[in-house]
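1. Fold the following, please.
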Amino acid sequence: MAEASAEVFPAAEQVAPRKRLDNTELVVPICYGTVAFWLGKKADEYHSHRWTVYVRSPSGEELNHIISKVVFKLHDSFMNPIRVVEAAPYELTETGWGEFEISITMHFTEDSGEKPIEIFHPLKLYEDAGSSIDRQSTKKPVVTEDYDELVFSEPVQDFYERVVNVKPAPAPSSELTQHLPVHNDAEELAKIKAARRSLAEQIAESRLQLELGEAT
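-> Presented below is the predicted three-dimensional model:
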């Protein structure tokens, strides 16, 4: 998993320190990935696929009580490669012909007291060699998705209480939903234990950098 963004935001002057909860974790499951459709007869040399990169909740709930915006960094060949999505669904759709790694930076709500976290996900347009799908289809997309957890260690008290005491609304409808994986909690728990440590370390490191910035 990629390290957290090194950017340090200027601290506001004379801001009282936020109270954090010792020996407490706030765990938020997330999914992020890409869905790519072959354009078929509409394809040309530079636009063979229509694809979408996204961040979502695996339970179909909104994430805007945690995430304030998502910044997607595309390949530099795209016009305006840095795209900002400030409301759910956190999706970005483009067309193109090549595969590349997409940077996904999640910014959290102001009351979280946390710095943004940057992760990476490869855009995949084609099935792997030897796949049971032997040809491209305009109706069946290529889907790659990671299930992960945001782990907030010693979260800000106000943020923690707000999140645990408010049931998120259902996420806005998306045409992608029918193509996305359904996750089994037991299987995913086994997969994410190692990744969870990584994200927890990123958030802890980001918080330390933020605190150091506020102290200067």
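
2. can we go C-alpha only for contacts and neighbour counts from here?
-> Noted.

3. Look through this protein and tell me its longest helix.
-> Of all segments of type helix in the chain, defined using DSSP state H, the longest is helix 185-215.

4. List the buried residues of it.
-> 192, 196, 198-207, 209-211, 214 (16 or more other Cα atoms under 10 Å).

5. before we go on, could you also do this sequence so I can check it against the first one:
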Amino acid sequence: MPVAPGNKRVKGVSVYRPFVYGSEAQPFDPANRPPNAPPDHTHQWRVYVKGVNDEDISYWLKKVQFKLHETYAQSVRTIEQPPFEVTETGWGEFEIQIKLYFVPESTEKPQTIWHSLKLHPYGNDIEGKRERREKVISQNYDEVIFNEPVEQFYDLLTGGGQQQQQSKGKGAKKSTTTGGGGAHTAEIPLHDSPGNPYSRATESAELDRISEALKNVEQMIKNERAKLAEKEKRLAELRATEGVPPPTKKK
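-> From the prediction side, this is the model:
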């Protein structure tokens, strides 16, 4: 059966689009408490889905559904245009279900992720952060991968154009950004900034840290093996002096 127009897929191509999701929370200023906040609420918070560098992602993301704790009125909030976020007040931490709905051209099913809302400081200097009423940021980097997207969506993802068409085919396995002016990009910035900790420099530093940790683990294993060999040698010497035959290996 022939493929319906608009449903033909770009074979051998995977297109990824990075994004971040998370929350920001801050305790109320006693002198400037929100007038409509319930008496038992202590914080104002915001949960969001956005581009890595605050770039527009609505060309592939149609809407976002946030499922809050059931104690909230209208606990399911659907945001159909940027910014994809919900701002609320509260007193407790809970898991938020986030469902990503892609644009109709994608023909892709929604994807669900989860985020743990954090209201209280964590890490170093917790007491100091609490006294200064610092904003608590809990954020995650993620990527959505569209495997063999339909042609119409592929052109939408990449911005279209002749140079994009040339990247189709068996040789193209993963597309990040292609073409010249007007093309949509998925490139992560070279350097981080105060509002964006995700960059090529950060990635490189993390890879170096992991590589160094692996070297340390390999050296620890080597040292432990040397210690074990020395103990086995010493045990064999003791057996020999006591006239105890060495253990035989089972067949």
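
6. Relative to residue 139 of structure 1, which of the buried residues of helix 185-215 of structure 1 is nearest.
-> Proximity of these to residue 139 of structure 1 (Cα to Cα) peaks at residue 192, which lies at 30.8 Å.

7. if I pick the closest one, what's in contact with it?
-> 147-149 (Cα atoms under 8 Å, 6 or more residues apart in numbering).

8. 7 Å instead, please
-> By Cα atoms under 7 Å, 6 or more residues apart in numbering, the contact list for residue 192 of structure 1 reads residue 148.

9. Strands of structure 1, start to end?
-> Secondary structure of structure 1 (DSSP state E): strands at 25-38, 49-56, 67-73, 82-85, 90-96, 101-108, 117-122, 142-153.

10. Tabulate these (CSV), appending mean neighbour count.
-> Rendered in CSV, the data for those read as follows (neighbours: other Cα atoms under 10 Å):
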stretch, mean neighbour count
strand 25-38, 19
strand 49-56, 21
strand 67-73, 20
strand 82-85, 15
strand 90-96, 17
strand 101-108, 19
strand 117-122, 18
strand 142-153, 20
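
11. Present the ones you listed as TSV; the columns should include distance to residue 18 of structure 1.
-> As requested, the strands of structure 1 are arranged in TSV below (distance: least, Cα to Cα, whole Å):
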stretch	distance to residue 18 of structure 1
strand 25-38	16
strand 49-56	28
strand 67-73	19
strand 82-85	27
strand 90-96	28
strand 101-108	15
strand 117-122	20
strand 142-153	14
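
12. closest one to residue 161 of structure 1 among those strands?
-> Taking Cα to Cα as the measure, the strands of structure 1 were each checked against residue 161 of structure 1, and strand 25-38 came out nearest at 10.0 Å.

13. The closest one: average distance to aligned residues in structure 2?
-> Comparing strand 25-38 of structure 1 with its match in structure 2 after superposition yields a mean distance of 0.5 Å (mean Cα distance after the TM-score superposition for structure 1).

14. okay, and that strand goes to which residues in structure 2?
-> Following TM-score structural alignment, the partner segment of strand 25-38 of structure 1 in structure 2 covers residues 14-27.
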